[in-house]
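1. A predicted structure for the sequence below; I have some questions about it.
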Amino acid sequence: MKEATQKGWIGGIIAAIAASLCCIAPLLAIFGGLSGAATYFNWIAPYRPYLIGITVLVFAFAWYQQLVVTPKKEKDCCTPTSRSIWQSKKFLLIVTVFAAVLTAFPYYSALFYKAPPKTTAVALQSNFKSIRLNIKGMGCADCTKHIDGSLMSLNGVTSSNTSFEKAQTIVQYDPDKTNADSIDHKIKEIGYQPTLIKQN
């Protein structure tokens, strides 16, 4: 039973990692240089609620075993069984907290991404151009901050407006300082997959 419990919380950790992969993947692109990493895992996003549910159930069962079943068996048995560190409450608590931190990652993921600077609205000048792109790989709304912040760091980009709901971004830029290829490359560099919709 103890081995089954251990396998259970290992499964819970895997479920927690899977539930947050849609937002962790862009970090792989930033720190690991894995261009397009987000697109490898964006199919997981619709299953996130189910993976969270599995994680909660697995750890609820593990704590039930730890707090109810195991003490009852030890009480009924003549000689208490010795527990390894892997079977202790302390270790289960550490693993539970780790799973909770992973599961909640999309809610604090923006801390790791460059937020777009606060700027005043820039009027569209006659020589400025704009580009509309479809974006694949966004797993949560905070991905928009990641994209907009990174694009605004490009010299010549005057505005970037990304919509999670539409899976699109509209970028205004000065063609004398940058171009559509540089914008496309930057989005790929941070882990997403852009597709041109319209260019003015």
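-> Sure, I can see it. Residues are numbered from 1 along each chain as shown.
2. going by C-alpha atoms from here, please, whenever you check contacts or count neighbours.
-> Will do.
3. how about the strands in this structure?
-> In the chain, the segments counted as strands under DSSP state E are 129-136, 157-163, 168-173, 193-199.
4. show me what the longest one is packed up against.
-> Spelled out, that is strand 129-136. strand 168-173, strand 193-199 (3 or more CA pairs under 8 Å, 6 or more residues apart in numbering; DSSP states H and E).
5. in contact with Ile52, which residues are there?
-> Counting by CA atoms under 8 Å, 6 or more residues apart in numbering, Ile52 makes contact with Ala15, Ala16, Ala19, Thr103.
6. 6 Å instead, please
-> Counting by CA atoms under 6 Å, 6 or more residues apart in numbering, Ile52 touches no other residue.
7. ok, Ile52 to Ser20 distance?
-> 9 Å (CA to CA, to the nearest Å).
8. now do the helices in this protein.
-> Secondary structure of the chain by DSSP state H: the helices cover 2-32, 37-41, 48-64, 70-76, 89-103, 105-108, 143-152, 180-189.
9. put this next to the first one:
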Amino acid sequence: MNLGTSEVITILGTISFAMSGTFSAMQKRLDPFGILIIAFVTAIGGGTVRDLLLGDTPVAWMRDIQTCLIILFTSIGAILFKTQVKKFKVTLFLFDSLGLGLFTVLGLQKGINFGLAPGICIALGTITGCFGGIIRDTLLNTIPLIFRKEIYATVCIAGGLLYYLLAFLKVDLTLIKLIVIAFIFVLRIIVVKYKLTLPKLVY
């Protein structure tokens, strides 16, 4: 079976966020069933919200059993090999950052396919990238990253703006996707490493 760029991005994004959800749940010492649930909502949460907003139902994961199987096997694999992963926090961060880039591009592209305005497409990309993490953190009784001082959604927005800049410059579409994914991934690492934050509003 020949997979297109979007299909590969979907698979990699699903794996990344399933791993992110699994490691978050293991940090909270959930049982295996709880871990699977958190992995599932992390991987499909953003895409589900996006599809519901677009009226594209049944939502993507309900039309393709492959997505559910990828999440299931990814989560089980992470549980089985957890002893090989010594630093959950670092692993969670890397998979979360990669998933953020992959799913932001997916959301952007879907908005474009629906013929929506650039601002709306960037919003859809941000929703696709962020909302799985919001649902994950809420279920784990943690303040979602997007609501903390750490820059999170802003990275998605910056990636969306770069996407349209490269499209305006007529860069090849596949190359645009790869550049934007790498940009979001690297920018998020830089933001966290140097503790960059948005300015606080003082009242």
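-> It's in. Fair warning: this is a prediction, and the values are worked out from it, not measured in the lab.
10. mind checking the TM-score on these two?
-> With the length set by TM-score structural alignment, normalised by the length of structure 1, the two chains reach a TM-score of 0.28; 77 aligned residues with a CA RMSD of 4.5 Å.
11. thinking again about what came up before, among the helices of structure 1, which is nearest Ser130 of structure 1?
-> Counting by CA to CA, Ser130 of structure 1 lies closest to helix 180-189 out of the helices of structure 1; the figure is 8.7 Å.
12. list the buried residues of the closest one.
-> For helix 180-189 of structure 1, the neighbour count (16 or more other CA atoms under 10 Å) marks Ala180, Ile183, Asp184, Lys186, Ile187, Lys188, Glu189 as buried.
13. most tightly packed of the helices of structure 1?
-> Highest mean neighbour count among the helices of structure 1 (mean count of other CA atoms under 10 Å): helix 143-152, with a mean of 23.
14. coming back round to it: now distance to Trp9 of structure 1 and mean neighbour count too, for the helices and strands packed on strand 129-136 of structure 1, in a markdown table please.
-> Formatted as a markdown table, these follow (distance: least, CA to CA, whole Å; neighbours: other CA atoms under 10 Å):
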| stretch | distance to Trp9 of structure 1 | mean neighbour count |
| --- | --- | --- |
| strand 168-173 | 38 | 22 |
| strand 193-199 | 34 | 15 |
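15. out of the ones you listed, flag the one nearest Glu3 of structure 1.
-> strand 193-199 (42.2 Å).
16. elements contacting the closest one?
-> strand 129-136 (3 or more CA pairs under 6 Å, 6 or more residues apart in numbering; DSSP states H and E).
17. hang on, Phe131 of structure 2 packs against Gly47?
-> No. Here Phe131 of structure 2 does not reach Gly47: they are 8.1 Å apart, not a contact under CA atoms under 6 Å.
18. so how far is Val186 of structure 2 from Gly47 of structure 2?
-> On the measure of CA to CA, Gly47 of structure 2 and Val186 of structure 2 end up 23 Å apart.
19. neighbour count: the two, which is higher?
-> Gly47 (27 against 16; other CA atoms under 10 Å).
20. can you pull out the residues in contact with the helix or strand harbouring that one?
-> Element membership for Gly47 of structure 2 (DSSP states H and E) is helix 32-54. If you take CA under 6 Å, 6+ apart as the criterion, helix 32-54 of structure 2 is touched by 14, 17-18, 21-22, 25, 59, 127-128, 131-133, 136.
21. restricted to helices, list those residues.
-> Thr14, Phe17, Ala18, Gly21, Thr22, Ala25, Ile127, Thr128, Phe131, Gly132, Gly133, Arg136.
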